[in-house]
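K.L.:
Sequence and predicted structure, then a few things I'm wondering about:
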Amino acid sequence: MPEIAEVARIVHYLKKHAVGKTVAAVKTQEDDIVYGKVGTSASAFQKAITGKTIVNAKQQGKYFWLEMDTPPHPLMHFGMSGWIKFSNDDTAYYRPAKAEKEEWPPRFWKFILQLKEDDSELAFVDARRLGRVRLVDVKAEDMRKTTPLKENGPDPVLDPDILTVEWLTKKLKSKKVPVKALLLDQANISGIGNWVGDEIMYQARLHPEQYSNTFSDSQVKQLHDAMMYVCNTAVDNLAESEKFPEDWLMRHRWDKGKKNGGKLPNGAKITFLKVGGRTSAVVPSVQKKTGAVAGDVSEDATADEELEEDDKPKAARKRKSKPANDEEDEEPAKVTSLASTKRGKKKVGSNELKEEDEEKVPAVKKQRVGSNGTASKKTSEDEPPKKRRSGRLSKT
């Protein structure tokens, strides 16, 4: 899903195709999740943006926004599957399609901006409705001082003067959590998601599940150097993995199951650990545990479980689709209980996914399936056995 580098890519294309142009017209589709969850509506967005000039496009981590000539400014977040598409450019996606030009308007669009100067259009699309579009009514220079950006940590690319070795040392020592979990928490550092986090840990030669407060000063320096290297390299290459260094984990993590797959070019094996429902790619030969690690590590994860189908390179996608509520993305949304109760628990469904990326979607209890492929009746594990009148247990 879009992380710091993918968002940098879309900001690049927004500057290329939209900045300096006037929004002649806005088409919207009302959506009480994409807009409504963050206190906006499609109609309010349409009214606020029509006729405005786009002055700039900026980002902080996984957030990005259009700076308009006057407030409010639209602030956006892609969630798992959101993106911006352009009517005059098919190459903006970080895995450009080789197929013919896509239909327009694109599927799953939430808003379309028609630009006055060249009649081109750009569309915010989101098939899974986990992205967010809001309006922030502040001066342009105050965007990063305003909610939700001010609650997020420093951006490794934008804020190297804040995210220093000393700052990182203090942050790591202040918590006792698996180090990768700390990196993924946007309140700590902006923009790092699953693949970037794994690449940082690999380049630092540190184990992702080691507790954050157990690293030596030299190891913290390794982690800081790797973070700056990975984030800047990924952003500079606009998230095009083909341009990443050949020895990067990102280039080879998808090869599990293929002939000679699951290895780096030097022959080092890639394994997958699953902790608390999150999957990490690890190279055990260099990522050694030098301190305490989380106790719930599972080594049964597979590469194919790691991301949603939309996020895998096409060659690595499985034909079989996953259940709708099997969320294994680096930015999982929170889902409440399956049963509705007076306490406010809600049914699982696309309309109940909570904003942003703090918590893991719980697994849904599986039904027993009979030999004919249909769900079987409850067994003695689910309910007590029935009794005959004689008092003997009936066969079930």
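P.N.:
Everything's here; your move.
K.L.:
From now on I want contacts and neighbour counts done on CA atoms only, so please keep to that.
P.N.:
Will do.
K.L.:
tally of neighbours for Leu14?
P.N.:
22 (other CA atoms under 10 Å).
K.L.:
And the strands in the stretch 101-250 of the chain, which stretches?
P.N.:
109-115, 121-125, 132-136 (DSSP state E, counting those that start in this stretch).
K.L.:
ok, Thr28 to Leu122 distance?
P.N.:
12 Å (CA to CA, to the nearest Å).
K.L.:
Give the intersection of the neighbour lists for these two.
P.N.:
Jointly contacting Thr28 and Leu122 under the rule CA atoms under 8 Å, 6 or more residues apart in numbering are Ile112.
K.L.:
picking that back up, out of the strands of the stretch 101-250 of the chain, which comes closest to Lys176?
P.N.:
The closest of the strands of the stretch 101-250 of the chain to Lys176 is strand 132-136. By CA to CA, the value is 30.9 Å.
K.L.:
could you redo the strands of the stretch 101-250 of the chain as TSV and give each row mean neighbour count and distance to Lys47?
P.N.:
Output for those, formatted as TSV (neighbours: other CA atoms under 10 Å; distance: least, CA to CA, whole Å):
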stretch	mean neighbour count	distance to Lys47
strand 109-115	22	12
strand 121-125	23	17
strand 132-136	22	11
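K.L.:
Out of these, which is closest to Ser216?
P.N.:
Using CA to CA, the strands of the stretch 101-250 of the chain put strand 132-136 closest to Ser216, at 38.9 Å.
K.L.:
one step back: turn the strands of the stretch 101-250 of the chain into TSV, columns for distance to His73.
P.N.:
Below are the strands of the stretch 101-250 of the chain laid out as TSV (distance: least, CA to CA, whole Å):
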stretch	distance to His73
strand 109-115	14
strand 121-125	15
strand 132-136	5
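K.L.:
between these, which one is nearest to Asp236?
P.N.:
Closest of these to Asp236 is strand 121-125, at 23.3 Å (criterion: CA to CA).
K.L.:
what sits up against the closest one?
P.N.:
For strand 121-125, contacts defined as CA under 8 Å, 6+ apart pick out 82-88, 105-115.
K.L.:
Next: stretch 105-119.
P.N.:
By CA under 8 Å, 6+ apart, the residues outside stretch 105-119 that reach it are 18, 21-31, 42, 85, 120-127.
K.L.:
Run through the residues that contact Phe2.
P.N.:
Just so we're on the same page, residue 2 is Pro rather than Phe. 62, 78-82.
K.L.:
let's see it at 7 Å
P.N.:
By CA atoms under 7 Å, 6 or more residues apart in numbering, the contact set of Pro2 is 78, 80.
K.L.:
still on that earlier bit, mind checking which of the contacts of stretch 105-119 are in helices?
P.N.:
Counting by DSSP state H, the contacts of stretch 105-119 place Ala42 in helices.
K.L.:
another structure for you, compare them:
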Amino acid sequence: MPELPEVENYKIYIDSTALHQRITAMDCRDQRLLKQSKSDFDSHLINQEFKATQRIGKYLFVETTGEKILVIHFGMTGRPNYYKSEDDRPQYAHIQLTFENGFHFAFENKRKFGWWDLTSSVAEFKAEHNLSDDARNLKLDDFKDSLENRKTDIKKILMDQSVAAGVGNWMADEILYQAKMHPTKKVEDLTPEDIERVFDCMKTVIEVAIENDAHYSDFPEHFLMHFRKEGATCFHTGADIKKIKVGGRTTYFSPQWQEL
């Protein structure tokens, strides 16, 4: 699933291709991907332009010259695509906008878990969906406050979008590996130093991933993503990587490196 770094790169892609062009048409092959009626999207997007983008966690907000802001959630396989010819429309481009210059902007969504919505305010949407500040911009004090009185596993907390918006499964595994923190360690047992270490590692993982366009093969050699599978070899200890379930999610960690 696209997480914070992937969506940040989608934001950069849209900023460099699809802004400041008048939308002349919208085609949707599966209206289940729209959180509002197709007529609402037509009314608020056609004859408008994309002005700017903003990302909070895994959500991308596209400000328009109209009254509404387009909200894009990429689901499992969603991604944007900008191209010239209708003949180049990707197979899974279930939503397509056409611009006055003849180019097209498509939302590819093979598994159809992604969707589009419209909102009047980013702040309103953020409050309605109980999102924290974006994990890239999150302050340490706010992170500490959100962990108070929590009695669950640190891995589960990291994936809570009200705590660190944008952190998903692979990022949580990587953050905890870098922090030498067992994924099932209880938040109530963390020292202030533990919390700060997890926070700092979260920031590092985010920046490394964005800098490398979320291409895992380009991450530093000591990053878990190079050997994030059961039975692989831990970079630090030479022991096997283990797989467990935490909060219903498959979790990879190094027991000797991340001692409980």
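P.N.:
Yep, it's here. These figures come from a predicted structure and were not determined experimentally.
K.L.:
what's the TM between chain one and chain two?
P.N.:
Once the chains are laid over each other, their TM-score by TM-score structural alignment, normalised by the length of the second structure reads 0.91; 257 aligned residues with a CA RMSD of 2.0 Å.
K.L.:
rewinding a little: identify whichever of the strands of the stretch 101-250 of the first structure lies nearest to Asp185 of the first structure.
P.N.:
strand 132-136 (18.0 Å).
K.L.:
For the first structure, which helix extends over the most residues?
P.N.:
Ordering each helix of the first structure by length in residues (DSSP H) puts helix 217-236 first.
K.L.:
Would you mind getting the average deviation of it from the second structure?
P.N.:
If you overlay the two and look at helix 217-236 of the first structure, the average distance to its match in the second structure is 1.2 Å (mean CA distance after the TM-score superposition for the first structure).
K.L.:
Neighbours of the equivalent of Ala18 of the first structure over in the second structure, how many?
P.N.:
In the second structure, the residue paired with Ala18 of the first structure according to TM-score structural alignment is Ala18. Number of residues near Ala18 of the second structure (other CA under 10 Å) recorded here: 23.
K.L.:
One more: Ser285 of the first structure?
P.N.:
There are 10 residues near Ser285 of the first structure, going by other CA under 10 Å.
K.L.:
Provide the secondary structure category for it.
P.N.:
Using DSSP: H, G, I helix; E, B strand; the rest coil as the criterion, the local structure at Ser285 of the first structure reads coil.
K.L.:
So what's the residue count around Asn149 of the second structure?
P.N.:
Other residues near Asn149 of the second structure come to 9 when the count uses other CA under 10 Å.
K.L.:
Distance check, the residue nearest to it when sequence neighbours are not counted against Ile157 of the second structure.
P.N.:
Nearest non-adjacent residue to Asn149 of the second structure, counting by CA to CA, 6 or more residues apart in numbering: Glu188, 7.0 Å away. Distance from Glu188 of the second structure to Ile157 of the second structure, counting by CA to CA: 11 Å.
K.L.:
Which one's more surrounded, the two?
P.N.:
Neighbours per residue, other CA under 10 Å: of Glu188 of the second structure and Ile157, the larger number sits with Ile157, 22 against 14.
K.L.:
roughly how far apart are the more buried one and Ser146 of the second structure?
P.N.:
Using CA to CA, Ile157 of the second structure is found at 9 Å from Ser146 of the second structure.
K.L.:
Mutual contacts of these two, please.
P.N.:
The contact sets of Ile157 of the second structure and Ser146 overlap at Val163 (CA under 7 Å, 6+ apart).
K.L.:
Helices along the stretch 101-250 of the first structure, start to end?
P.N.:
Using DSSP state H, counting those that start in this stretch, the helices of the stretch 101-250 of the first structure run over residues 165-173, 179-184, 194-204, 217-236.
K.L.:
coming back round to it: show me which of the contacts of stretch 105-119 of the first structure are buried.
P.N.:
If you count burial by 16 or more other CA atoms under 10 Å, the buried members of those come out as 18, 21-28, 42, 85, 121-126.
K.L.:
so who does the match of Ala18 of the first structure touch?
P.N.:
So Ala18 of the second structure contacts Phe50 (CA under 7 Å, 6+ apart).
K.L.:
For the strand or helix carrying Ile14 of the second structure, list every residue counted as buried.
P.N.:
Using DSSP states H and E, Ile14 of the second structure maps to helix 4-17. Residues 4-11, 14-15 are the ones in helix 4-17 of the second structure that count as buried (16+ other CA under 10 Å).
K.L.:
which helices and strands does that helix pack with?
P.N.:
Contacts defined by 3 or more CA pairs under 7 Å, 6 or more residues apart in numbering; DSSP states H and E place helix 4-17 of the second structure against helix 192-211.
K.L.:
corresponding residues in the first structure for the helix it packs on?
P.N.:
Using TM-score structural alignment, helix 192-211 of the second structure pairs with 217-236 in the first structure.
K.L.:
ok, and what's touching that stretch?
P.N.:
5, 8, 156-157, 165, 169, 199-200, 203-204.
K.L.:
what do you get for stretch 70-86 of the first structure?
P.N.:
The contact list for stretch 70-86 of the first structure (CA under 7 Å, 6+ apart) reads 1-2, 10, 48, 62-67, 92, 121-128, 130-139, 331, 356.
K.L.:
if we can go back for a sec, how about the helix or strand following the longest helix of the first structure, aligned to which bit of the second structure?
P.N.:
Sequence order places strand 271-275 as the next helix or strand after helix 217-236 of the first structure, per DSSP H and E. Counting by TM-score structural alignment, strand 271-275 of the first structure lines up with residues 242-246 of the second structure.
K.L.:
check the fit of that stretch onto the first structure and give the mean distance.
P.N.:
Average distance, stretch 242-246 of the second structure versus aligned residues of the first structure after superposition (mean CA distance after the TM-score superposition for the first structure): 1.6 Å.
K.L.:
Go through that stretch and flag the buried ones.
P.N.:
242-243.
K.L.:
Then stretch 59-77 of the second structure?
P.N.:
Neighbour counts over stretch 59-77 of the second structure (16+ other CA under 10 Å) mark 59-65, 68-75 as buried.
K.L.:
Repeat that for stretch 160-177 of the first structure.
P.N.:
Neighbour-count burial for stretch 160-177 of the first structure flags 163-165, 168-169, 171-172, 176-177 (criterion: 16+ other CA under 10 Å).
K.L.:
Columns distance to Lys274 of the first structure on top of those residues, output as a markdown table?
P.N.:
Output for these, formatted as a markdown table (distance: CA to CA, whole Å):
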| residue | distance to Lys274 of the first structure |
| --- | --- |
| Leu163 | 28 |
| Thr164 | 30 |
| Val165 | 28 |
| Leu168 | 25 |
| Thr169 | 26 |
| Lys171 | 24 |
| Leu172 | 21 |
| Lys176 | 18 |
| Val177 | 15 |
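K.L.:
Done for today, thanks.
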